[in-house]
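Trainee: Take a look and give me a structure for this.
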Amino acid sequence: MKRVTSLAVLVLAASLGGLCAQNLKPKEDPAYLKKAALQVDQFIAAFYRSKKLPVPEVTDDATFLRRAFLVSVGRIPTAEEAVAFLEIEDPTKREALIDYLLKSKGYSSHMSNWAFDLLRITDGRPGTTAHNEPYRNWVRTAMSNDMPWSEFTTSLISASGDGWDPKTAAVGYYTRDRGMPLDNLANTMRVFLGARMECAQCHDDPFGTTERHDFYELAAFTHGQDEINRAQMKPLWDELADDQEKRRQEYEAARILWDRVYGMSLSGGGSGQIKLPEDYQYKDGTPGEMVGARTPFGKGVRMSEKKEGDDGRLQLAQWIVGKTENQFPNVIANRMWKRVMGKGIYEPVDDYIPADKTVHPALVTFLGKLMMDLDYDLRAFQHVLLLTRTFQFGTNPNASVVEGGDDFHGRKIERLSSEQIWDSLITLSSGNPDKQAGRTLDDRIYFGNKPVLVGKKNMGQLSKEVLALKSETEVRAYFDKLLHEIKTASPGSDNSSAMSMSMGMAPIRNFDKDAKVRASELPSPAPREHFLYLFGASDREVVDGSSREPNVGQVLSLMNGFVQRELVNKPTAHLYKTLEGAKSDEEKIRRLYIAILNRPPTAEEMTWMQEEVKKQGEPGYRNIVSALVMSSEFLFLQ
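Mentor: All right, here's what the predicted structure looks like:
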């Protein structure tokens, strides 16, 4: 089963690394990344000495292999990848493995899951035919292209424009929460600055320092969100909405413009002024009073309450990224530390603690500076952490000695996320899932739940044309023309993928809930009956809304659902292909263990499994697969 793979080739590349590292930015320089990793380890070593803690042992190759895959790309290795790593005898192979993983497509998929959960990205929007497809694609592309976190944050918070334009599709950050601007602002502060201010929407925060007046001054930066030129269509929309039963086709066509063009756009840039609510109850303001934008901490930024502005969202973004001292870099650094090491230096990660109040001030300060030195490149930052000896320490079964945070004494055991379990099962069922083509942006125009005008016009073109209309007359004329084009389109031709390909267009790839693809490609959120939802995938209603709590349904699903149907009882599953060429029961059992648990069986386990095969024959192998996949070792990360 020994094969030469790209993973093995990377060992040689690792030994040559650094020879051409001159004049590179820190995030591109292998030598810089290794030095930074060593510095992290030195901080941890100092912590051990100060706490009189024993230094953990470095974990074995098999455990490191599985941990590195699950943390970096969100799945277990294929049997081929596992064998390639385990059979290599080279002291640099762990570094080579990390390099291999971070350059793979799987990294982007795993990071997309993280970003979708953090930003609560869903495919659709309740009560409207508007959706988040272009916004979702924008976020996925940003993760794939390593957009710096500072640029990513600025783009989201300062966004305005056409929701279908790739350059401004980040407006989905606001239009996803249309009608709930205060909730959106509270989430912004929580996600990017670790500031929990949601209580201050209604009253002074009794557990913090934020007053209601502070919150409204902050909200003034983003106030004034509206749709671009939607007022030009309102008379037509009202007319059709009042008579929709008799004019069904016209109404459905109008919804394309009303929901999926105007409803996915965002005008203005933030007025910088807002009125206090009618139920305002404190002496520092009166109900209905106009207040100007003002930041509550960091370097002060203000806008006038007397003059309406148009760049409030940009000023807010610039303040968050560059004028909150170390808070912005430290928050994202701690989020990435938890992602790699299993637990934040302080917890929860969305409730910021200044460096000098944490368990390790020097380390937190260093990590914040490292994040800035790496230009907020999250891939490079994680690369540093994955290179550390700290990441390689064996699992610590004991509770942390530091309340509310990490004691750095080995990684804690935790159940895999629903996405990690699903992606690992897909790997066993179908082979390397990252070799499959991913979901693409569906920018077709839909009418009656079917794509129309394919090859003639897409939503991007339609949106650009509609948003440029300046009067009600122009809107009505455009609408009549669009309706005529839809009605006269050749029946059936618009749904032909062959037509799209013949015109040089990339085929649309949209996966339904039954597709055997990575979690990041599936509908979001997962349907309630889906494996992902059952195992705790977020419903994307709240920030970081996923759960790893067990329930009886999970056990029943493993025993009777996808695992049995698509893996255990399916002879064509990729897992069983690894048995081809094996000449003995012992070799087959060994290959199953490496494929599922990424390690060879112990002598005692081999004896048990050989007895099972001897008693059951070929069905014995299916029993072994079932037992291993349902084991705690498979379902937990250590």
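
Trainee: C-alpha from now on. contacts and neighbour counts both.
Mentor: Noted.

Trainee: In contact with residue 638: list those residues for me.
Mentor: Under the criterion of C-alpha atoms under 8 Å, 6 or more residues apart in numbering, the contact list for residue 638 reads 63, 67, 394, 395, 411, 412, 413, 414.

Trainee: Residue 630 reaches residue 557, doesn't it?
Mentor: No - under the contact definition of C-alpha atoms under 8 Å, residue 630 does not touch residue 557, with a separation of 10.2 Å.

Trainee: follow-up on the earlier one: show the buried residues in the contacts of residue 638.
Mentor: Buried members of the contacts of residue 638, scored by 16 or more other C-alpha atoms under 10 Å, are 63, 67, 394, 395, 411, 412.

Trainee: Sitting in strands, which of the contacts of residue 638 do you find?
Mentor: The strands in this structure, assigned by DSSP state E, contain residue 414 from the contacts of residue 638.

Trainee: Just the closest of the contacts of residue 638 to residue 429, please.
Mentor: If you rank the contacts of residue 638 by distance to residue 429 using C-alpha to C-alpha, residue 67 comes first, at 20.1 Å.

Trainee: So the closest one is in contact with residue 634, correct?
Mentor: No - with contacts defined as C-alpha under 8 Å, residue 67 does not count as touching residue 634, sitting 11.3 Å away.

Trainee: tell me the contacts of residue 115?
Mentor: Taking C-alpha under 8 Å, 6+ apart as the criterion, residue 115 is in contact with residue 139.

Trainee: Skip ahead from the one helix or strand it maps to and say which helix or strand is next.
Mentor: Secondary structure here is read from DSSP states H and E; on that basis residue 115 sits in helix 105-119. Proceeding C-terminally, helix 105-119 gives way to helix 133-144 as the next helix or strand, assigned by DSSP H and E.

Trainee: Just the strands from the protein, written as ranges.
Mentor: Counting by DSSP E, the segments of the chain that form strands are 273-275, 290-292, 414-415, 445-447, 450-452, 636-637.

Trainee: OK, contacts around residue 373?
Mentor: 26, 27.

Trainee: same thing with residue 5?
Mentor: Contact partners of residue 5, counting by C-alpha under 8 Å, 6+ apart, are 81, 84.

Trainee: do the same with residue 567
Mentor: If a contact means C-alpha under 8 Å, 6+ apart, then residue 567 has 425, 428, 429, 573, 575 as its contacts.

Trainee: For those, give me JSON lines that also has distance to residue 264 and neighbour count.
Mentor: As requested, the contacts of residue 567 are arranged in JSON lines below (distance: C-alpha to C-alpha, whole Å; neighbours: other C-alpha atoms under 10 Å):
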{"residue": "425", "distance to residue 264": "36", "neighbour count": "24"}
{"residue": "428", "distance to residue 264": "39", "neighbour count": "28"}
{"residue": "429", "distance to residue 264": "38", "neighbour count": "23"}
{"residue": "573", "distance to residue 264": "42", "neighbour count": "18"}
{"residue": "575", "distance to residue 264": "44", "neighbour count": "24"}
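
Trainee: one more to line up against the first:
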Amino acid sequence: MKSLHCIILSLALAVPLHGQAAKPRPQDNPEFLEKAALKIDFHIASFYRKKKLPVPDVTDDATFLRRAFLVAIGRIPTAEEALAFLEIEDENKRADLVNYLMNSKGYSSHMTNWAFDLLRLRDERTGGQANTEPYREWIRSAMDENMPWDDFVTELLTSSGNGWDPKSAAVGYYTIDKGMPLDNLSNSMRIFTGAHMECAQCHDDPFGETERRDFYHLAAFTNGQDTINERYFKKLWDEIRANNTGGSVEFDVGRLFLDRIYGMSLRGGGEGKIKLPDDYQYRDGDPGELIGAETPFGKTVRMSERKQENNGREQLADWIVNRTGPQFSSVIANRMWKRVMGKGIYEPVDEYIEASDTVYPELVTDIAKLMHELDYDLKAFQHVLLLTKTFQFATNPNPSVVAGGDDFHGRKIERLSAEQIWDSLITLSDGDPDQKPRRSVDNRIHVRYSPVLEGEMDMVQLTDEVLALQSEAEVRKYFNNFMKKLNDSGYSKSNRGKGSDMMSGMAAVTKYGKYDPVRASELPSPAPREHFLYLFGASDRLVVEGATKEPNVGQVLSLMNGYVQKKLVGNSDAHIYKSLEGASSDMEKIRRLYVAILNRPPSEEEMGWMLDEVKNQGEEGFRNIVSALVMSSEFLFLQ
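Mentor: Next up is the predicted model:
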């Protein structure tokens, strides 16, 4: 096995292959990251002195190993990775491990789960055939490429065009909420600025400062979104529906055009003006009154209701990213702090609090500055946090002793997320899951869930051609030619549903009760109700960050009778049993099982219990040990 040191060295020596050297960035300088981590630790030490709190102990190597893996890449280490780290005698090995993790494929997989949950990514849209596969892949690619957060947000808020084109697939951020632009806007404000404005859609917020008129001023920036040229298809679609008798092929193709071509496109840069709703009830405006766009806080940005403009979304994105003071950077910095440290400096993380009103104003101010200094590089920011002594402090099972926030006194114990448990289980059953093939976008054209015209054209080409049509006559002619091409290919009603398991690449995985040993970020979103992920609280992606870690009886039954028993405990080919090959004694086998599952060696007392189990049960005893350790609280919780 390649040692962890060898892997880290190869990463450290890696150089860009481009002809021209890239501009130096602070996040590329290890010394900058170390100094930034040290500055955070100074803040925490100062906090201890002010609050007269003792300095916590630093956790042991085994706990740090497991914690770092689960926090940085969302899974436990493989048996090989765990042994490599625990057996290294090097004072820098913790920093080396962090570098190894932050440069691994697992980092982007774990971040993808976070982004899917934050953005409510669902593979399919209710009420039609539209899906979000290209949008899903755009998010995944952004996490792979470590797109800066400010660029990521700007792309989401300003993109227009063909939803199947990788360059404009970010339009899925709006089309996923088609018909609900006000809900989309309130989610944007909550996610990106920590401002809760959802109540103001209907009335002045009784718990905040936002008035209903303020919300509509803001909504004016995004008003005027529409699909591209769908109006040219409307009359033909009405005729197809009127003539549809029992689900004709023509009807199926019409749905393809309506849902998966027009319905996944977006035009309209934001008019900057909007009418107040017909039920508007306050004296500061009249029902139906036209008002211009205006921002409610930060630097004021206005658009006139008297002008015809089409760049409101660009102005909104620029305001959110650049003109809300420290709010934008503070919210995402606090989100990342919670992701690494287990609890936000201020809670909830989706509700912005000014630094002066938090438990530690100086720390909040400095992490917001650091985020800006790192050019919104979320990977580099998390790398800094992982290098701190604060991250290494021993687990603290007690609640915070400081009112209104965290006491930074060691990581609080929390149950793993559904995705962390799943990804850890498949690590045990199948080895390093980051080496497996990834889910890819299925760009094939599907008519009633059956792929057609394979090898001739795909959805990107078809959508480009259809959206470019500039009249009803052109659309009608193209539609008829497409029907002829389809008929000439031999497609008919009898073909419907054939090959549907391949409809969305791996979208059918688990749809029929199957378990595929790939990471959670590669599985359907949201997870099917019968899947392990759903049972353990994965988000249904209907609301922002809708996951839960609440226990239930079904989880226990699943561990006792489901995937764990079928694919792990009772599977002789499971990776965990392969890790026992070459072990010279029962003691060594037990030690390897502990290191693989709990990422630490057993205590003397535990070793005695397990040796008795193997003595009494023979080879079956090792399976019982695996079952007991996987169902233990130590496996299911992060310390």
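
Trainee: about what we covered before: can you tell me which of the buried ones among the contacts of residue 638 of structure 1 lies nearest to residue 278 of structure 1?
Mentor: Minimum distance to residue 278 of structure 1 across these is 49.2 Å, recorded for residue 412 (C-alpha to C-alpha).

Trainee: who are the neighbours in contact with the closest one?
Mentor: Remark: with contacts taken as C-alpha under 8 Å, 6+ apart, residue 412 of structure 1 is in contact with 342, 343, 395, 396, 397, 398, 638.

Trainee: With residue 399 of structure 1 as the reference, measure out to it.
Mentor: When distances are taken as C-alpha to C-alpha, to the nearest Å, residue 412 of structure 1 and residue 399 of structure 1 turn out to be 8 Å apart.

Trainee: hey, which of the strands of structure 1 is tucked in deepest?
Mentor: Mean neighbour counts were compared across these using mean count of other C-alpha atoms under 10 Å; the top stretch is strand 273-275, at a mean of 23.

Trainee: Now tell me what touches that strand from outside.
Mentor: 216-217, 219-221, 223, 287-293, 303-309.

Trainee: Next, count neighbours for residue 440 of structure 1.
Mentor: Taking other C-alpha atoms under 10 Å as the criterion, the count of residues near residue 440 of structure 1 is 16.

Trainee: counterpart of it in structure 2?
Mentor: Residue 440 of structure 1 maps onto residue 440 of structure 2 when the alignment is built from TM-score structural alignment.

Trainee: If we ignore the residues flanking it in sequence, what's nearest that match?
Mentor: Taking C-alpha to C-alpha, 6 or more residues apart in numbering, and ignoring the residues beside it in sequence, residue 440 of structure 2 has residue 505 as its nearest neighbour in space, at 6.2 Å.

Trainee: Mind listing what's buried along stretch 115-135 of structure 2?
Mentor: Under the neighbour-count rule (16+ other C-alpha under 10 Å), stretch 115-135 of structure 2 has 115-125, 129-135 buried.

Trainee: Give me the buried entries from the contacts of strand 273-275 of structure 1.
Mentor: With neighbours counted by 16+ other C-alpha under 10 Å, these contain buried members at 216-217, 219-221, 223, 290-293, 303-305, 308-309.

Trainee: Residue 367 of structure 1 touches residue 333, doesn't it?
Mentor: Yes - counting by C-alpha under 8 Å, a contact exists between residue 367 of structure 1 and residue 333, whose distance comes to 6.2 Å.

Trainee: which one of those two has more residues nearby?
Mentor: With neighbours defined as other C-alpha under 10 Å, residue 367 of structure 1 and residue 333 compare such that residue 333 has more, 28 against 24.

Trainee: how many other residues sit next to residue 1 of structure 2?
Mentor: When neighbours are defined as other C-alpha under 10 Å, residue 1 of structure 2 has 7 of them.

Trainee: any idea how far the residue lying closest to it once chain neighbours are set aside is from residue 428 of structure 2?
Mentor: Leaving aside its chain neighbours, residue 1 of structure 2 sits nearest to residue 80 (7.5 Å; criterion: C-alpha to C-alpha, 6+ apart). Relative to residue 428 of structure 2, residue 80 of structure 2 is positioned 11 Å away (criterion: C-alpha to C-alpha).

Trainee: Likewise for residue 340 of structure 2?
Mentor: According to C-alpha to C-alpha, residue 340 of structure 2 and residue 428 of structure 2 sit 24 Å apart.

Trainee: now do residue 298 of structure 2
Mentor: With the distance defined as C-alpha to C-alpha, residue 298 of structure 2 ends up 49 Å from residue 428 of structure 2.

Trainee: Show me the helices in the stretch 1-150 of structure 1, by range?
Mentor: With DSSP state H, counting those that start in this stretch applied, the stretch 1-150 of structure 1 shows helices at 6-16, 30-51, 61-73, 79-86, 93-102, 105-119, 133-144, 149-157, listed in chain order.

Trainee: Residue 279 of structure 1: which of those helices is closest?
Mentor: Taking C-alpha to C-alpha as the criterion, residue 279 of structure 1 comes closest to helix 149-157 out of the helices of the stretch 1-150 of structure 1, the separation being 27.9 Å.

Trainee: Tell me who's in contact with residue 548 of structure 2.
Mentor: When the contact criterion is C-alpha under 8 Å, 6+ apart, the partners of residue 548 of structure 2 are 417, 536, 537, 538, 539.

Trainee: Recalculate using a threshold of 6 Å.
Mentor: Under the criterion of C-alpha atoms under 6 Å, 6 or more residues apart in numbering, the contact partners of residue 548 of structure 2 comprise residue 537.

Trainee: Kindly report the same for residue 392 of structure 2.
Mentor: With contact taken as C-alpha under 6 Å, 6+ apart, residue 392 of structure 2 is in contact with 58, 59.

Trainee: The stretch 151-300 of structure 1: helices as residue ranges?
Mentor: Listed in chain order (using DSSP H, counting those that start in this stretch), the helices of the stretch 151-300 of structure 1 are 172-175, 181-193, 212-219, 234-242, 248-260.
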